[in-house]
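no sequence on this one, just coordinates:
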């Protein structure tokens, strides 16, 4: 709820402070006094698009501050949280406009973007008038208004979820079809490549082992002679014999040496053991050097085949196995594509069934709610002296989307038998005002925490009709806050709080101000609205009667 507005150096406003109240607040004043300027200032701080030049002549900067009370469940809290802005029971908006045109906005003393400001304003204030283009007269928003009226958020959410699931299933199917098409384009290559891999069956590390074996076989004739010499030097004709003789001689005299030879004999035993290991290793090497001459050729052929296959597919020899697995996976996908595609196509059909069921339920709920809204509108139009008018919520089929398959439009016929059409095409100025008011009463039933502004929505009506408009505005203001800019004394008399907008000229400077009216001043103001420039006692009496109800 809007609690206050502070305007400085904006248009013809020098300094203005206003405090608003719950219920019906009315603003009156002579034509040209500045009522629209006040709304311009409010729209500016809320981030609405408006006049380009707002700074008062002679001032360097204009500023508007508006503060609101927020209920605990007010949707503005979520916007503040998502934007990382301070939150609390009170919301203070401040926006400045420099002479150079630069605009800066703050929310609870924290800088914010114009986009965040506009998101907040959508939850705080609604502006309606005869030329309303922000909601009620815009057919693109009628479906959302009907859904809000009928409380269809859950059904709409279910439909959105079903639409996302259907979109995901279709996307998954399309991705699989594209991948399958790609694999089919390389099917001949895949089958030939996999056949090559199956035939060669390269193993990790095999290339390095083959290369080492090949080099050893190539060098075998050159190194064998030296290895045999080493074997002979280590054997019975060499080191083994001499160490054995030395050990036998030492053991024969060990007792007479009084233990001095124990370490020496133990070392010789160890040497014999290590010598045995060396002999074994040399013998194994000699055995390895014994090979069939064709084995070298076979090793070279396989080594070259592995390296050639690696070059062909531009991978390392040790990565051939992994690459082969990848090719087999693609080929398996191709061979099993019929089953996989059938599964994905079934998933699309299942998702279509789910979406169709959700969209059908939503359409039915909308059509049922449309009839309720039409009946509610008929009840609201009768007190507004439009009992012969017909309001119809038309629902037609639209292309399927996240929120169903319905197109919603509010249409009217001002008299029975007359053609129906869009609100802003059929109704005259006064009729349009009453249609909008009745629609707003129906759509906001039970709403709270929202400030609604009606800018001369009663233009073109008078007498009993103006009184009916005022009473519907008063009803609408119960439990919420309504600001009405009006020229109708009948509407003004029904306000719970009354301000008069005045224009003054001093020292060739024109300024506008807003004055709260006490009960006596209200009589004079309403009398002026009734009689014009000359306020008579009869007009005052009539004003008092209006205020008395």
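Arrived safely. Note that the structure is predicted; figures quoted are calculated from it, not measured.

use CA for all of it now, contacts and neighbours both
Noted.

residue 500 falls within a helix, correct?
No - according to DSSP: H, G, I helix; E, B strand; the rest coil, residue 500 belongs to no helix; its state is strand.

other residues contacting stretch 267-278?
For stretch 267-278, contacts defined as Cα atoms under 8 Å, 6 or more residues apart in numbering pick out 234, 240, 243, 247.

okay, buried residues for it please.
Buried positions in stretch 267-278, judged by neighbour count with 16 or more other Cα atoms under 10 Å: 272, 275.

how far is that stretch from where the chain is centred?
Here stretch 267-278 is found 79 Å from its chain centre; the criterion is Cα atoms, centre = their mean, to the nearest Å.

what is the nearest of the contacts of stretch 267-278 to residue 336?
Here the nearest of those to residue 336, counting by Cα to Cα, is residue 234; it sits at 65.2 Å.

wait, isn't the closest one in contact with residue 282?
No - with contacts counted by Cα atoms under 8 Å, residue 234 stays clear of residue 282, the gap being 9.5 Å.

rewinding a little: go through the contacts of stretch 267-278 and flag which are in helices.
Applying DSSP state H to these, the entries found in helices are 234, 240, 243, 247.

wait, the last one touches residue 262, no?
No - the pair formed by residue 247 and residue 262 falls short of the contact definition of Cα under 8 Å, at 10.9 Å.

could you check which of the two is surrounded by more residues?
Legend: neighbour count by other Cα atoms under 10 Å for residue 247 and residue 262, higher for residue 247 (18 against 14).

mind listing what the more buried one touches?
265, 268, 269 are the contacts of residue 247 under Cα under 8 Å, 6+ apart.

what do you get if the cut-off is 10 Å, keeping everything else the same?
Residue 247 sits next to 241, 264, 265, 266, 267, 268, 269, 272 when contact means Cα atoms under 10 Å, 6 or more residues apart in numbering.

CSV for the residues you listed, including secondary structure and distance to residue 128?
Compiled in CSV, the contacts of residue 247 are given as follows (DSSP: H, G, I helix; E, B strand; the rest coil; distance: Cα to Cα, whole Å):
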residue, secondary structure, distance to residue 128
241, helix, 119
264, helix, 115
265, helix, 115
266, helix, 112
267, helix, 110
268, helix, 113
269, helix, 111
272, helix, 110
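
use this one as the comparison:
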């Protein structure tokens, strides 16, 4: 498996702290990142010895390291990235946030208005159906649970005649001609004997009294049941008609009978929306107009800020080009109107004229490979304030240049390192000599396995390596002398 560990010292204001806090990872002055890749392709990452997702690691990396490879200047050829570079130089994050917020608000309202117009059009298309359905449902006014009640009532009425006959027989058996009369006679007979029975009949008399009370309750219950079963001959027909109508409405609208009431309310709400639809649309259009005005104001302010920053960037880049042996080159930031969006309504294009009197044009058409590298370096120097706290890695940024130009590139890289950590991979002795620390990168193949080794160099090794870059594999005393002169800055 392979393991990489990187240690960063963070100032308290570094942007990485916000990522750590959002991920719930303790922060401090030191940040340790660790990544392990196994032979079977598994990857794990740790931040300060706490396991984290690749997403957190990427978010941290974006705020910690900026890599410029051999072909990174190709990004300069794509105008899509020019606006971001200008915005970084301008330092207009609050204006950008305002523009994005107003754009999102405008977009949300535009979407709501479109949906409201479509919904209103759909409701208007079925207005006749809605009004008829609501009228039909309102006439019935079905209630939750009513179908079950009507069905039970119908079944009860269908068997009521036989039930009434049996209840009448039961009432007769319990009444004065039945149990009530017999128990009354028994109570009178025993009551007449109570005084002579010397207490023997007290308990039976009490029990009989309780039984008479219970019997009276039973008789009343039967009478109430008889009252329930007493209905108008047409009541069964009316009950069945309402029950069948409710069931037909439920089938018609494809809902449960118990849901008809809520379904009817939904239709009423749609009709109410139709009735107030024009007012709602007017309100939404007013809100959208206000949101568009807010976006227009934010985008206008953003354009003004970009225009002012473009003039400053042009002057700054032009000033940086002179030390890079491009003192006659002219750098120009052109801003044109484009379709509105969350980033405003400006397109930004960098154009250059590398020779006096030559027309300005896109970088891709005007600048050579070496010139592109120097334009990128000039931009990075100008943007160094916005890149505070980032470790910048340049991989052969000096390709295509040599001699005095390479020395100028090295000196601008050294100046860039004054504001942060800069790592440079180079084959140029002029650039390498200006570094504060040096490492030699070696690749070896053993048993069909490639191993890359990074070796820190002491003072003598630095001289030898730069001499090798000057003279090749055979290092002469003259080459060492030239290397010492480069390191001493006397060349």
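Sure, I can see it. Given the structure is predicted, the values throughout are model-derived calculations rather than measurements.

after superposing, what score do the chains get?
For this chain pair, the superposition-based TM-score is 0.82 by TM-score structural alignment, normalised by the length of structure 2; 481 aligned residues with a Cα RMSD of 3.9 Å.

overlap in contacts, residue 247 and residue 262 of structure 1.
Common neighbours of residue 247 of structure 1 and residue 262 (Cα under 10 Å, 6+ apart) do not exist.

make sure residue 320 of structure 1 is indeed in a helix.
Yes - assigned with three-state DSSP, residue 320 of structure 1 falls within a helix.

in structure 2, what residue corresponds to it?
Residue correspondence to structure 2 (TM-score structural alignment): residue 320 of structure 1 is matched to residue 260.

repeat for residue 427 of structure 1
Taking TM-score structural alignment for the superposition, residue 427 of structure 1 sits opposite residue 367 in structure 2.

try residue 300 of structure 1
In structure 2, residue 300 of structure 1 lines up with residue 240, judged by TM-score structural alignment.

look up the closest residue to its match, ignoring the ones flanking it.
Counting by Cα to Cα, 6 or more residues apart in numbering, residue 154 is the residue found nearest to residue 240 of structure 2 once chain neighbours are left out, at 6.6 Å.

for the strand or helix carrying that neighbour, packing partners?
In this assignment (DSSP states H and E), residue 154 of structure 2 forms part of helix 146-158. Here helix 146-158 of structure 2 touches helix 160-174, helix 235-253, going by 3 or more Cα pairs under 10 Å, 6 or more residues apart in numbering; DSSP states H and E.

of all these, which one is nearest residue 143 of structure 2?
Nearest to residue 143 of structure 2, of those and by Cα to Cα, is helix 235-253 at 9.7 Å.

so for the closest one, what gets flagged as buried?
Neighbour-count burial for helix 235-253 of structure 2, counted by 16+ other Cα under 10 Å, picks out 236, 239, 240, 242, 243, 246, 247, 249, 250.

from those residues, which is closest to residue 124 of structure 2?
Each of these was checked against residue 124 of structure 2 using Cα to Cα; the closest is residue 249, at 22.8 Å.

isn't that closest one right up against residue 138?
No - judged on Cα atoms under 10 Å, residue 249 of structure 2 makes no contact with residue 138 at a distance of 11.6 Å.

from residue 368 of structure 2, how far off is residue 325 of structure 2?
Residue 325 of structure 2 sits 14 Å away from residue 368 of structure 2, going by Cα to Cα, to the nearest Å.

higher neighbour count, these two?
Using other Cα under 10 Å as the criterion, residue 325 of structure 2 and residue 368 rank with residue 325 on top: 17 against 13.

show me how far stretch 449-458 of structure 2 is from its chain's centre.
Stretch 449-458 of structure 2 sits 44 Å away from the centroid of its parent chain (Cα atoms, centre = their mean).

buried residues, it. List them.
Of the residues in stretch 449-458 of structure 2, none is buried (16+ other Cα under 10 Å).

what lies in contact with that stretch?
With contacts defined as Cα under 10 Å, 6+ apart, stretch 449-458 of structure 2 is touched by 437-445, 462-465.

tell me the centre residue of structure 2?
Nearest to the geometric centre of structure 2 sits residue 104, at 13.4 Å (Cα atoms, centre = their mean).

ok, residue 342 of structure 2 touching residue 100?
Yes - under the criterion of Cα under 10 Å, residue 342 of structure 2 makes contact with residue 100 at 4.6 Å.

need the overlap of contacts for these two.
106, 295, 299.

now, which of those residues sits nearest residue 280 of structure 2?
residue 106 (16.9 Å).

list the residues that contact the equivalent of that closest one over in structure 1.
In structure 1, residue 106 of structure 2 lines up with residue 166, judged by TM-score structural alignment. Counting by Cα under 10 Å, 6+ apart, residue 166 of structure 1 touches 160, 172, 347, 348, 349, 350, 351, 352, 353, 354, 355, 402.

can you count the residues close to residue 280 of structure 2?
By other Cα under 10 Å, 17 other residues sit near residue 280 of structure 2.

do residue 478 of structure 2 as well
Counted with other Cα under 10 Å, residue 478 of structure 2 comes out at 12.

if we can go back for a sec, the residue nearest to the centre of structure 2 and residue 291 touch, don't they?
Yes - using Cα under 10 Å, residue 104 of structure 2 makes contact with residue 291 at a distance of 9.3 Å.
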